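In: what follows is a predicted structure for the sequence shown.
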Amino acid sequence: MRTTAVLSRDPAAAFSIEDVEIDEPRGGEILVRIAAAGICHTDLVTRRAGAADRPILLGHEGAGVVAAVGPEVRAVRPGDHVVLTFRHCGECATCVDGRPAYCQRSVALNQFGRRAHEGARVSREGVPVLDGFFGQSSFAGYALTTEDNTIVVDPALDLAVAAPFGCGFQTGAGAVLNVLRPTAGAWLAVFGAGAVGMAALLAARSVEGVRVVVVETSAARRELALELGAEAALDPAEGPTVPRLRALTGGGVTHAIDTTGVPAVLGDAVAALATGATVVAVGLGAGTPPVDVGDIVLRGKTIRGCLEGDSVPSTFLPHLLGLYAEGRFPVDRLIGRYPHTEVDAALADQRAGRVVKPVLTW
């Protein structure tokens, strides 16, 4: 199948729009005609760390329509509308325990995982393209996926809206609904109001009586957070956030989520917690956060890591999409649509804060 793709040939250069060949589905593979794919921070980080001597095909928030399936596929049919998410083996101890985001084969399956059959999945003029990112590499008009990362959805859904549910929206919302589980009267602090942080805000607002305060450097995103229901939006440039959070909440937040991956920010999140409260860290960063161990112990605080919202995508994504259909998870305000040929404009708008979640369309 010949189609166009957004390729990275050099981490220091711009993406390029090129024609590629996608192989037919074999064994348990599924060929999806991609309608839309969200751009996630993980794509950009992986691109910078990727090889510079060959084309790399990224994309892990794809959505589209099934075009064909391999002979071993049972649960997905041609014509199904689908959202693509992360891969998991379904057989290891963590998968069996209902925690597929921590699959023991996660790296092998999601970081440009190898094909089980001979022949390249994607090639460019006969040269294999590095693909298989999150089992999809969906920055192309077609993608080869598998049943474990392909979720069938309502065909009435707008696929450009549905695409980011596969990673970014799932991560933020899951951290709140699956891990923190705030109830009426709770105060949630969201550090970083990108796509993940905004999804956390919207998820918290879907629970009656939960109040949210956002800590964010971008004035445009602080304003949007207030429009989406945040009680307050703090600019860290205006002074230390911890005393302001304690004053606002009457002693400390009951729940917090750090989406930034910045050690100092996670340290602030811990310091702002009330007694017995929990902060969930979802941002991938490096370094050691400055935390007071005595404060953690004496006040019973918890720091908890979280991947992909601790979700089971086959059940959690339909739940989130149901909230969206009911008007209780209005992510439309976060999304900007761009033809895939305008990927540079999409990235520029994201960097400038003009859009929270850019989505490429085919």
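Out: Structure's in. What do you need?

In: alpha carbons only for contacts and neighbour counts from here, please
Out: OK.

In: show me what the host helix or strand of residue 223 is packed against.
Out: Assessed by DSSP states H and E, residue 223 sits inside helix 219-227. Here helix 219-227 touches strand 211-215, strand 232-234, going by 3 or more C-alpha pairs under 8 Å, 6 or more residues apart in numbering; DSSP states H and E.

In: please enumerate the strands of the stretch 51-200 of the chain.
Out: Ranges of strands in the stretch 51-200 of the chain, per DSSP state E, counting those that start in this stretch, are 56-57, 62-69, 81-84, 122-124, 127-128, 142-146, 150-153, 187-191.

In: save the ones you listed as a markdown table, and put in mean neighbour count and distance to residue 47 too.
Out: Listed next are those as a markdown table, based on neighbours: other C-alpha atoms under 10 Å; distance: least, C-alpha to C-alpha, whole Å:
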| stretch | mean neighbour count | distance to residue 47 |
| --- | --- | --- |
| strand 56-57 | 26 | 8 |
| strand 62-69 | 26 | 17 |
| strand 81-84 | 28 | 20 |
| strand 122-124 | 19 | 17 |
| strand 127-128 | 15 | 17 |
| strand 142-146 | 27 | 18 |
| strand 150-153 | 23 | 23 |
| strand 187-191 | 28 | 25 |
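
In: here's the one I want to compare it with:
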Amino acid sequence: MQALAAVARTPQGEFSLETITIDGPKAGEVLVKVEAVGICHTDLAARDGALPVSLPAVFGHEGCGVVEAVGAGVTKVAPGDRVGITFASCGSCPSCLADSPSYCHNFMHLNYDGVRADGTGPLSGGDEAITGFFFGQSSFATYSLALERNVVKVPADLPAEIIAPIGCGIQTGAGAVMRSLACRAGSALLVAGAGSVGLAAVMAAAVRDCATIIVVEPHASRRALALELGATHALDPAAGPVAEQVRAVVPGGVDCAIDTSGIPAVIDSLVKSMTFHGKLGLIGVPANPEAALPLTVIETLVLGITVIGIIEGDSDPDEFIPELIELFRAGRFPIDKLVTTFPFTKINDAVTAQHHGEVLKPVLVHE
């Protein structure tokens, strides 16, 4: 069938709105009519060559829509079901069997290679192959071909623009607090960066009843929003050394810290803000893939710090996405305060607005 898609053809280039051909679902696959899709920095990083995805390609990995058709053997969902679409995993490797699908041994192939096990791809434009199956979905389009494992049935009565961003960024930030670091009630948490991922971590920390929730963020508007969403303190890094500012609030240091920046100097300031047996969670992807941790062996030994790399918030989407939806319904996890909607055809305007810091989480909706 045909679909309208935002095709990436050149690194740093604008997305091109094109009519493409998309396969019907084969065994284990699900065709979804997309209602909304979030824009994540990972989409742009992949377009620009930071991830091993061949161009031209259709990105998008925070989709939400209605199942149009299913392939042979699919039992999890049926046509007419509303689904959120998240990352892909195989379901049979040691990590998947241990309920850790974000560390699937086949993660790179399923999320970046864009082909099935038989080498075929789902998308084309005329005689030209177009890379699809990005994060098992490629949802920057009117239709998305996904896998049974990476669709999650969701309520039909919630706005699609609320459900869509849970699929990656929101569950990553929330999962970092509620899963990866398992922050305790009464503990102190420090979050570097108040983008959508960092603010999802703030909201999750409020849900976990952390006593002190400190955000470090250079933009005043984002610091204000962090305080509205549950942060107890919002620090401007330009006001002085971050560790000194943090220890003015928590003299002994924080129990947990999360970095969403990927900047070694920022990570160093988090380490210097931590207490003994603190846990440091790393989410941000560095601009330089050779970037190293600014953590000495002595610091590690003396403080007993645990460093945890975090992918998708250690989420099992079938369990965690419904949990976050219920928290939203209960008024305890206000995703709507992060989201700004754009018509799908204005994808390049949405990317520009995000780049300039005018919006936190742009979500494209189909009119």
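Out: Perfect, thanks for sending it. These figures come from a predicted structure and were not determined experimentally.

In: so after superposing, what's the score?
Out: For this chain pair, the superposition-based TM-score is 0.96 by TM-score structural alignment, normalised by the length of the first structure; 362 aligned residues with a C-alpha RMSD of 1.6 Å.

In: turn the strands of the stretch 51-200 of the first structure into a markdown table, columns for distance to residue 212 of the first structure.
Out: Shown next, in a markdown table, are the strands of the stretch 51-200 of the first structure (distance: least, C-alpha to C-alpha, whole Å):
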| stretch | distance to residue 212 of the first structure |
| --- | --- |
| strand 56-57 | 37 |
| strand 62-69 | 30 |
| strand 81-84 | 29 |
| strand 122-124 | 44 |
| strand 127-128 | 47 |
| strand 142-146 | 37 |
| strand 150-153 | 30 |
| strand 187-191 | 5 |
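
In: right, and those strands - which one's nearest residue 321 of the first structure?
Out: Nearest to residue 321 of the first structure, of all the strands of the stretch 51-200 of the first structure, is strand 150-153, at 8.5 Å by C-alpha to C-alpha.

In: check which helices and strands that closest one sits against.
Out: Using 3+ C-alpha pairs under 8 Å, 6+ apart as the contact definition, the elements that strand 150-153 of the first structure packs against are strand 81-84, helix 313-325.

In: distance from the chain centre to the last one, please.
Out: Relative to the chain's own centre, helix 313-325 of the first structure is displaced by 14 Å; criterion: C-alpha atoms, centre = their mean, to the nearest Å.

In: got it, and stretch 68-84 of the first structure?
Out: Here the centre of stretch 68-84 of the first structure is set off from its chain's centre by 23 Å, with C-alpha atoms, centre = their mean.

In: quick one: the closest residue to residue 113 of the second structure other than its chain neighbours from residue 126 of the second structure, how far?
Out: Closest residue to residue 113 of the second structure apart from its sequence neighbours, by C-alpha to C-alpha, 6 or more residues apart in numbering: residue 53 at 6.4 Å. Applying C-alpha to C-alpha, to the nearest Å, the value for residue 53 of the second structure to residue 126 of the second structure is 20 Å.

In: have a look at these two and say which one is more surrounded.
Out: Higher neighbour count among residue 53 of the second structure and residue 126: residue 53, with 21 against 10, using other C-alpha atoms under 10 Å.

In: tell me which element residue 360 of the first structure is part of?
Out: Going by DSSP H and E, residue 360 of the first structure is in strand 357-361.

In: give the aligned range of that strand in the second structure.
Out: Aligned by TM-score structural alignment, strand 357-361 of the first structure corresponds to residues 361-365 of the second structure.

In: please state the offset of the matching stretch from the chain centre?
Out: Centroid displacement of stretch 361-365 of the second structure relative to its chain, using C-alpha atoms, centre = their mean, is 13 Å.

In: how about stretch 249-259 of the first structure?
Out: Distance, stretch centre to chain centre, for stretch 249-259 of the first structure: 22 Å (C-alpha atoms, centre = their mean).

In: now stretch 337-350 of the first structure
Out: Chain-centre distance of stretch 337-350 of the first structure: 18 Å, with C-alpha atoms, centre = their mean.

In: now for the residue nearest in space to the middle of the first structure: which residues touch it?
Out: Per C-alpha atoms, centre = their mean, the C-alpha nearest to the average position across the first structure is that of residue 168, at 1.9 Å. Residue 168 of the first structure makes contact with 40, 61, 195, 196, 199, 308, according to C-alpha atoms under 8 Å, 6 or more residues apart in numbering.
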